[in-house]
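**Q** heads up, no residue letters with this:
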């Protein structure tokens, strides 16, 4: 299996360039389902090779990354718009129920969502201005 450590710089840059549309889709539109077939087509890889390259470059599987992005976006929406209903946000991002979202949230952050808040120091960073970084305090 390839890892980012044993790829040549040229291969690494080429693979990253080819994954870029997939990563952009997943980060900008986590509410829009992205199948393995569509992701592999966007990056011009076979499904099998796409999964290997994605894991090697990103450090987590395609599904793990997709699920993480989705739960983090839902959490960000709930934290920045506290009047939004959990069920509405969960449905907006493709969860079949608020219970499924709550379960995914606890798996991702290790705590129920009531213990989480945005970190004021991190909100100021340019990277987090689009999607604030979350911290959880138990």
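**A** It's in. Keep in mind that what you see is a predicted model, and the values were worked out from it rather than measured. Numbers count the residues shown, from 1 in each chain.
**Q** Please count neighbours and contacts with C-alpha atoms only from this point.
**A** OK.
**Q** What helix or strand is residue 45 located in?
**A** When secondary structure is defined by DSSP states H and E, residue 45 falls outside every helix and strand.
**Q** again with the one 5 residues further on
**A** Following DSSP H and E, the helix or strand that holds residue 50 is helix 47-58.
**Q** next helix or strand past that helix?
**A** Taking DSSP H and E as the definition, the helix or strand that follows helix 47-58 towards the C-terminus is helix 62-80.
**Q** tell me which residues in the helix holding residue 50 are buried?
**A** Neighbour-count burial for helix 47-58, counted by 16 or more other Cα atoms under 10 Å, picks out 47, 50, 51, 52, 53, 54, 55, 56, 57.
**Q** all helices of the chain, in order?
**A** With helices called from DSSP state H, the chain shows them at 9-28, 36-42, 47-58, 62-80, 86-92, 98-109, 120-123, 126-130.
**Q** ok, second structure coming up, stack it against the first:
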């Protein structure tokens, strides 16, 4: 059996460092710590990390901290900016605000007002990554909706949502070469389907997930990291995939309807309307998509958001 995408040892080791960054994004993360996780010298680690991820270690860590902070601010309720600054490793609100504005082109306090106050100048997001900060990719409504309207929308989301406890489980995965681009995602799942056929494993026996590492409003969607995952089961160990773990704990599971391109608006509605009023807050683990079988139509997937009580 010849695999079209063999996984190198270096890819597997760099993946361990990515997981380390993901799981410690609210802590101080050094090159030395990440290199130790990957079992490389700092020099070789930084070179291999950039080859694998497409960004330097320092740029990646800074971007992920600021992106995670931006999501907390944009979709949170009664957010304390000083707490956010300290949580993601900044010594003061002033230092955090300067770093945030350099990257996004707006101050942290302005991220919710993009509809009426777009960035005055480009930040690193545009200069380095060629991504403009666009309000409609971050929010779906007017700047100041009424509280009564929000209550109705909250109930609409809750009608398609459940809170469930999940035991940790392993998945194996391949990453999209074209990020969140629909063509790239569909091509990736077809590639995985071909692998399953090579193993003579019926498609309906495999549970499919995706880990969506980036918010497409805050990073170019063609560069966003999308990991197409199969829940691990005996018989899949021969596949040339990487391996990771979906953490255990409490998840908000929100059922989405419609074509794939309709999912983003539903995710925003869930994040902006339901989460801040739910009594829960999201952890720093990325959004997980659970792809549903055809017999679950009109629902196409579930958004799994790892949450904790406020």
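**A** Sure, I can see it. Note that the coordinates shown come from a computational prediction; the quantities given were computed from them, not determined experimentally.
**Q** got CSV for the buried residues of helix 47-58 of the first structure, with distance to residue 82 of the first structure too?
**A** Listed next are those as CSV, based on distance: Cα to Cα, whole Å:
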residue, distance to residue 82 of the first structure
47, 39
50, 38
51, 36
52, 39
53, 38
54, 34
55, 34
56, 37
57, 35
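**Q** which among those residues gets closest to residue 9 of the first structure?
**A** residue 57 (12.1 Å; Cα to Cα).
**Q** The closest one matches what in the second structure?
**A** Using TM-score structural alignment, the equivalent of residue 57 of the first structure in the second structure is residue 52.
**Q** do the same with residue 15 of the first structure
**A** So residue 15 of the first structure corresponds to residue 10, using TM-score structural alignment.
**Q** Please tell me how far the nearest residue to its match once chain neighbours are set aside sits from residue 9 of the second structure.
**A** Sequence neighbours aside, residue 48 is the residue nearest to residue 10 of the second structure in space, at 7.4 Å (criterion: Cα to Cα, 6 or more residues apart in numbering). Separation of residue 48 of the second structure from residue 9 of the second structure (Cα to Cα, to the nearest Å): 11 Å.
**Q** Also residue 80 of the second structure?
**A** Counting by Cα to Cα, the gap from residue 80 of the second structure to residue 9 of the second structure is 43 Å.
**Q** And residue 22 of the second structure? What does it align with in the first structure?
**A** Match for residue 22 of the second structure (TM-score structural alignment): residue 27.
**Q** Compute the number of surrounding residues for residue 107 of the second structure.
**A** Residue 107 of the second structure: 16 surrounding residues under other Cα atoms under 10 Å.
**Q** So it is in contact with residue 95, correct?
**A** No - taking contacts as Cα atoms under 8 Å, residue 107 of the second structure lies outside contact range of residue 95: 11.2 Å.
**Q** returning to that earlier point: without its sequence neighbours, what residue ends up closest to the match of residue 22 of the second structure?
**A** Counting by Cα to Cα, 6+ apart, residue 27 of the first structure lies nearest to residue 69, which is 6.6 Å off, once chain neighbours are set aside.
**Q** what's the counterpart of that neighbour in the second structure?
**A** Residue pairing (TM-score structural alignment): residue 69 of the first structure is matched to residue 64 of the second structure.
**Q** from memory that match sits against residue 23, does it?
**A** No - using Cα under 8 Å, residue 64 of the second structure makes no contact with residue 23, being 11.4 Å away.
**Q** where's residue 25 of the second structure relative to residue 166 of the second structure, distance?
**A** In this view, residue 25 of the second structure and residue 166 of the second structure are 22 Å apart by Cα to Cα.
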